[in-house]
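Asker: give me coordinates for this.
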Amino acid sequence: MAGTTPPPPPDNSNIQGLLIRGYTHPYSCHLLFSFQAASVTLNTKDFFAELYPKVQSAVDWGNNKPVSMLNIGLTFNGLSMLGVTQPNSTFPAEFQQGPWSSASQQSLGDFNASSPDNWWYNNFSNTALHCVVHAYGLTNDALNDLISFITNAALANGLTELLPIKDGDGRLYQSIIDDNPAKIHFGYVDGISEPALSMPSNHSSRNQADLDNFLIGYPQYSIIDPSPSGDASTNSEAKFAFDGFYNAFRILYQDVAGFDNFLIAQATNPNNVAKLAYLGLNQDELVEWFAAKLVGRWRNGSPLVLSPNAPDPATAKSENFGYATAGVPSPNQDVPSSFKCPFSAHTRVSNPRDQTLTPGEGNLGPVRIVRRGMSYGKELIGNTDDGVDRGLIGLFLCGSIAQQFEKLYGWMNYNNFSPKPDFSVKNPPQDALLGNRPTAPNLTNYPGVVSTFTIPIQNPATPDQPDSIVISGLPEFIQTRGTAYCLMPSLNALNYLATGVMA
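Answerer: Next comes the predicted model:
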């Protein structure tokens, strides 16, 4: 890439496939490693050489789905150990400093039990994590064979495996909930509402959902201009990062018993029952109604905007909807939809679609990330906590950690991205599901934030008298167990680590 000459369109064979497609392999394990200073220059090359043939690119596999495959991510500390980074690095500050930095924590808000000081159960330090290998298998045997292959290569070449959780053997295995790999422990189907990353032969029409905003090295077309920027023919970091992308790798414990009992408490609250009597729902149905209001979708995936009264298989994966109401003057055009989907429902916060945004928060529409999530830990039977570590393995893929991942996380912790009457400017709420509820002395990070969740309701019999259910003291359903910012290098860059030669 020389001068200002536009690069050619991205090449699928040079991109790690995790970005382009959601793998449907039902078995996965996410292995964490640390490089050792005494062996890094000699042995890591052999480690990458052994793994490289099994790295899955974005090339369409057609009907020949691989039995097993892997992808590789590297932290900034890992890249530094490998000699990839420069003294005055052009990689973005948030990637260099890590998610535990004070700057990143302004958005992530990992307080109290979620504090970076507690990550990984203190089995290792945040800075010791250098490499994450994501392994996938069509069968459990295929996955176990691949895990043995990876760990044997690591052991033979001086890498140390890091164990991030307390249960089992300490590794992050995907678990299957209710016989459905797409479900999370809270019972919702996940993996809906992903950007459609196209690969056209030209760049004549681009938008925020296009691949240019997720891959590094295409500033001519990218809205976010992901870095490190510069001429890849002269900037070695830019050359290494070209066709790569970032992965905010985040492990989130889910308090399933607390969540289930919270829903039951709301469905049996006499005040709530009285206000919702017009719906004619029994207790179990009210539990599902509250679960849908917290997230913005029914647990089968049906969006409340399209299916406000009950889940519908016909709308389970529907994406063609918005929150603005035609014919209603701005800024009030978003209000009518709140009777179907509350403003602070999780899916509405993470993707407000056509909802009015505060100037500067999204002049070109909401930013997007690609999510590849899967559950870990044994499924909870009943609604009594059994002490098992369970939750979500989140792979949040983007071209800019700060402008995509951290921006959206900031929205979830501080709902101030839309003007009145959507949110209170002085007392903004949080994402109903993922908000990290601050307590003293952490209130200064989110001045005025409240832990109330408002569900607007409108009885058809009295449409001119809208009401609401206000839940005070919304619990913290999720705790952060660990986070790492990784670069997912191109196949060319991984080949360089394996051979010492950059194509």
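Asker: okay, CA-based contacts and neighbour counts for the rest of this
Answerer: OK.
Asker: residues touching residue 501, list them.
Answerer: residue 495 (CA atoms under 8 Å, 6 or more residues apart in numbering).
Asker: looking at this, it is in a strand?
Answerer: No. Per DSSP: H, G, I helix; E, B strand; the rest coil, residue 501 lies outside any strand segment and is coil.
Asker: longest helix of the chain?
Answerer: helix 140-156 (DSSP state H).
Asker: which positions in it come out as buried?
Answerer: By neighbour count with 16 or more other CA atoms under 10 Å, helix 140-156 contains the buried residues 142, 143, 144, 146, 147, 150, 151, 153, 154.
Asker: any idea how far the third one lies from residue 30?
Answerer: With distances defined as CA to CA, to the nearest Å, the gap from residue 144 to residue 30 amounts to 12 Å.
Asker: which element, helix or strand, includes residue 479?
Answerer: strand 478-488 (DSSP states H and E).
Asker: tally of neighbours for residue 486?
Answerer: Burial of residue 486 is recorded as 29 neighbouring residues (other CA atoms under 10 Å).
Asker: follow-up on the earlier one: which strands and helices sit next to the strand holding residue 479?
Answerer: strand 68-74, helix 76-81, strand 245-254 (3 or more CA pairs under 8 Å, 6 or more residues apart in numbering; DSSP states H and E).
Asker: now that strand, how far from the centre of its chain.
Answerer: Put simply, strand 478-488 sits 9 Å off its chain's centre (CA atoms, centre = their mean, to the nearest Å).
Asker: over to stretch 183-191?
Answerer: 13 Å.
Asker: first to last residue in that stretch, what's the distance?
Answerer: 9 Å.
Asker: what does it contact?
Answerer: 176-177, 182, 254, 256, 259-260, 298-301, 371-375, 379-380, 390-392.
Asker: and the gap between residue 431 and residue 373?
Answerer: From residue 431 to residue 373 the distance is 18 Å (CA to CA).
Asker: neighbour count: these two, which is higher?
Answerer: residue 431 (28 against 21).
Asker: now the second one, please; I'll put the structures next to each other:
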Amino acid sequence: MKSPPRKPATSRTPWGDHFDHVQRIVLCTPKQLGVQHLLLKFNGKGSPARRFLRKLSKDVTYTSRARDPDSDPQLSVGFTYRGLEALGLPCHVQLVLQKLAPSFHLGAPVQAATRLGDTGSSAPDRWDSDFQLEALHAVISLHYKDDACAAKLVERVRGLAGEFDVRVAEKPLRGENFTHGKTEERWVHFGYRDGLSKVGIRGWSDDPNRTGTLLPVSMHNPGEFLLGHPDDGGANPWALAAQPQAVRSFFCEASFGVLRQMEQDEPAFRGYLEEQAKRIVKGSGGAIKEASAIELVRAKLCGRFRDGQRIHPETQEPVGEPEGDFNYESDAKGEGCPFGAHVRRMNPRGGEIAHQRRHRPLLRRGAPYGRTWEEDKSADAERGLLGLFFCSSIENQFEHLLGEWADRVPMGNLDEGRAKDPLASHHEDPDANFVLPGDAMKRVGVTEFKGLKPFVRTRGTAYLLYPTSDGLEQLATEDHGHLWVDEVDREAFE
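Answerer: Next up is the predicted model:
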């Protein structure tokens, strides 16, 4: 098919149709609770891989279906750099990626140790084999409500894979968002409520009534997530003015995704809560009961109570309703939410940090996997998080959050601690202290936690590009690369 690629849209109006060709997973949080990630390798490179993609692309879900949140199942597809090579991405387009997206070009296994803090048991050479550099070309993600519908689509994908010499990992990565009772609130392992933090995108939202209520620190330009738009600082490195129009079209409004499997050690985490809670009970002379102390320790490590309520700086009790958007103006000294707590590290919300104050927003589409602690307390139970994140710069957003904000010590000029992110980092130093500012903690004689353990282990990470429908068409087109150079450029080259 040789139809000319779509030209980048110029007008940007809320809920217009200019994003109708963006894969839905990028801009819309899936309503479905179940997810499966299928890891693929194109053994038949070139034409067989492109023909596989052409047939598969008919099932991909775009934002034009965002007004139908019950569409089931939802299919998304992202490619590693080596996957794009296998599909025959022209060399001049590969050079654009090498220059503007070096981490994507090199691949997560190459970057992880130095850029993500993945060392020791989380080192890339200990990742699951399907995440190894030359083993992974693409990831197909299915979000679904109905198991039978999902199974039918998986069967179709495996059938196409067999037809076009594509290897599909034998065991898909399965996750499921779990809820408590009859509520629709989503929870994750370690006992925390999920999905509270909100990100607003100027000119787009999966809830048009929501954007006006967000604080400025939570509203971002589309260029933070979609290529070819200005980011919050006004920069647009993906404008690609000197490139052929077909190349600009391929990248316009595509997004980089990161799939990251994190194993979570619930027994170690629960044991640590109890250990620190006993110190609080003892320091309070029994005034604080063990159950309450456990909840306080859990809240301090995360930065909020398990249901999402914030920590009152003076009373240390839950305050207000769980909020998706707030800042730290009322807790500038970290007496409620410590500076080193997980949520304050991952989203400083305009607060003071130790380096550039540029925001590093991510669109989060993750889901837990494995049985909950209440269902299975055995030490060998497999459980964790299948994180899926979207951004326009893996280096400046995802890698900065993990490699700098999660691992940096101290976190900000006011932080006196030496511990890394308590929930997401790999702790090597048992004497690194997690500081608990405030008079309330001084009164119980517990002003810091030590002995943090690595409660998580990285099982694998993939850096992916999620093209638009136009980009997928370009990748799947059998025309020996002519589509990638327009007529004007051909004359210039001649």
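Asker: quick TM-score on the pair, please.
Answerer: After superposition, the two chains reach a TM-score of 0.83 (TM-score structural alignment, normalised by the length of structure 2), with 453 aligned residues with a CA RMSD of 3.2 Å.
Asker: helix, strand or coil for the residue nearest to the spatial centre of structure 1?
Answerer: Centre of structure 1 computed as the mean C-alpha position; nearest residue by CA atoms, centre = their mean is residue 396, 3.5 Å away. Going by three-state DSSP, the secondary structure assigned to residue 396 of structure 1 is strand.
Asker: wouldn't it be in contact with residue 369 here?
Answerer: Yes. Between residue 396 of structure 1 and residue 369 there is a contact under CA atoms under 8 Å: 6.4 Å.
Asker: need the overlap of contacts for the two.
Answerer: residue 405.
Asker: where do the helices sit along the stretch 51-200 of structure 2?
Answerer: 81-87, 91-100, 102-106, 108-115, 147-163 (DSSP state H, counting those that start in this stretch).
Asker: out of these, nearest to residue 477 of structure 2?
Answerer: helix 81-87 (10.0 Å; CA to CA).
Asker: which stretch of structure 1 lines up against the closest one?
Answerer: Under TM-score structural alignment, helix 81-87 of structure 2 corresponds to residues 76-82 of structure 1.
Asker: now do that stretch: everything it contacts.
Answerer: Taking CA under 8 Å, 6+ apart as the rule, stretch 76-82 of structure 1 contacts 34-35, 37, 40-41, 85, 95-96, 98, 127-131, 485-487.
Asker: now do stretch 24-42 of structure 2: distance to the chain's middle.
Answerer: 12 Å.
Asker: tell me the counterpart residues of it in structure 1, please.
Answerer: Using TM-score structural alignment, stretch 24-42 of structure 2 pairs with 17-35 in structure 1.
Asker: need the contact list for the alignment partner in structure 2 of residue 323 of structure 1.
Answerer: Matched to structure 2 by TM-score structural alignment, residue 323 of structure 1 sits across from residue 328. Neighbouring residues of residue 328 of structure 2 by CA under 8 Å, 6+ apart: 349, 350, 351.
Asker: how many neighbours does the second one have?
Answerer: By that I understand residue 350 of structure 2. So residue 350 of structure 2, with other CA under 10 Å, has 16 neighbours.
Asker: give the contact list for it.
Answerer: 217, 327, 328, 357, 359.
Asker: out of those residues, who's nearest residue 248 of structure 2?
Answerer: residue 359 (26.3 Å).
Asker: from residue 458 of structure 2, how far out is residue 118 of structure 2?
Answerer: From residue 118 of structure 2 over to residue 458 of structure 2 (counting by CA to CA), the distance is 7 Å.
Asker: actually residue 191 of structure 2, not the one I wrote
Answerer: Residue 191 of structure 2 is 20 Å from residue 458 of structure 2, by CA to CA.
Asker: so the two - more neighbours on which side?
Answerer: residue 458 (27 against 16).
Asker: alignment lookup: residue 452 of structure 1 to structure 2.
Answerer: That one, residue 452 of structure 1, aligns with residue 433 by TM-score structural alignment.
Asker: thinking its match is in contact with residue 419, fair?
Answerer: Yes. Contact criterion CA under 8 Å: residue 433 of structure 2 and residue 419 qualify, at 5.2 Å.
Asker: was I right about residue 229 of structure 2 contacting residue 222?
Answerer: Yes. Taking contacts as CA under 8 Å, residue 229 of structure 2 lies within contact range of residue 222: 6.1 Å.
Asker: quick one: residue 171 of structure 1 and residue 33 touch, right?
Answerer: No. Counting by CA under 8 Å, residue 171 of structure 1 does not reach residue 33; the two are 11.3 Å apart.
Asker: hang on, residue 498 of structure 1 packs against residue 41?
Answerer: No. At 11.2 Å, residue 498 of structure 1 does not count as touching residue 41 under the criterion of CA under 8 Å.
Asker: which one's more surrounded, the two?
Answerer: residue 498 (20 against 14).
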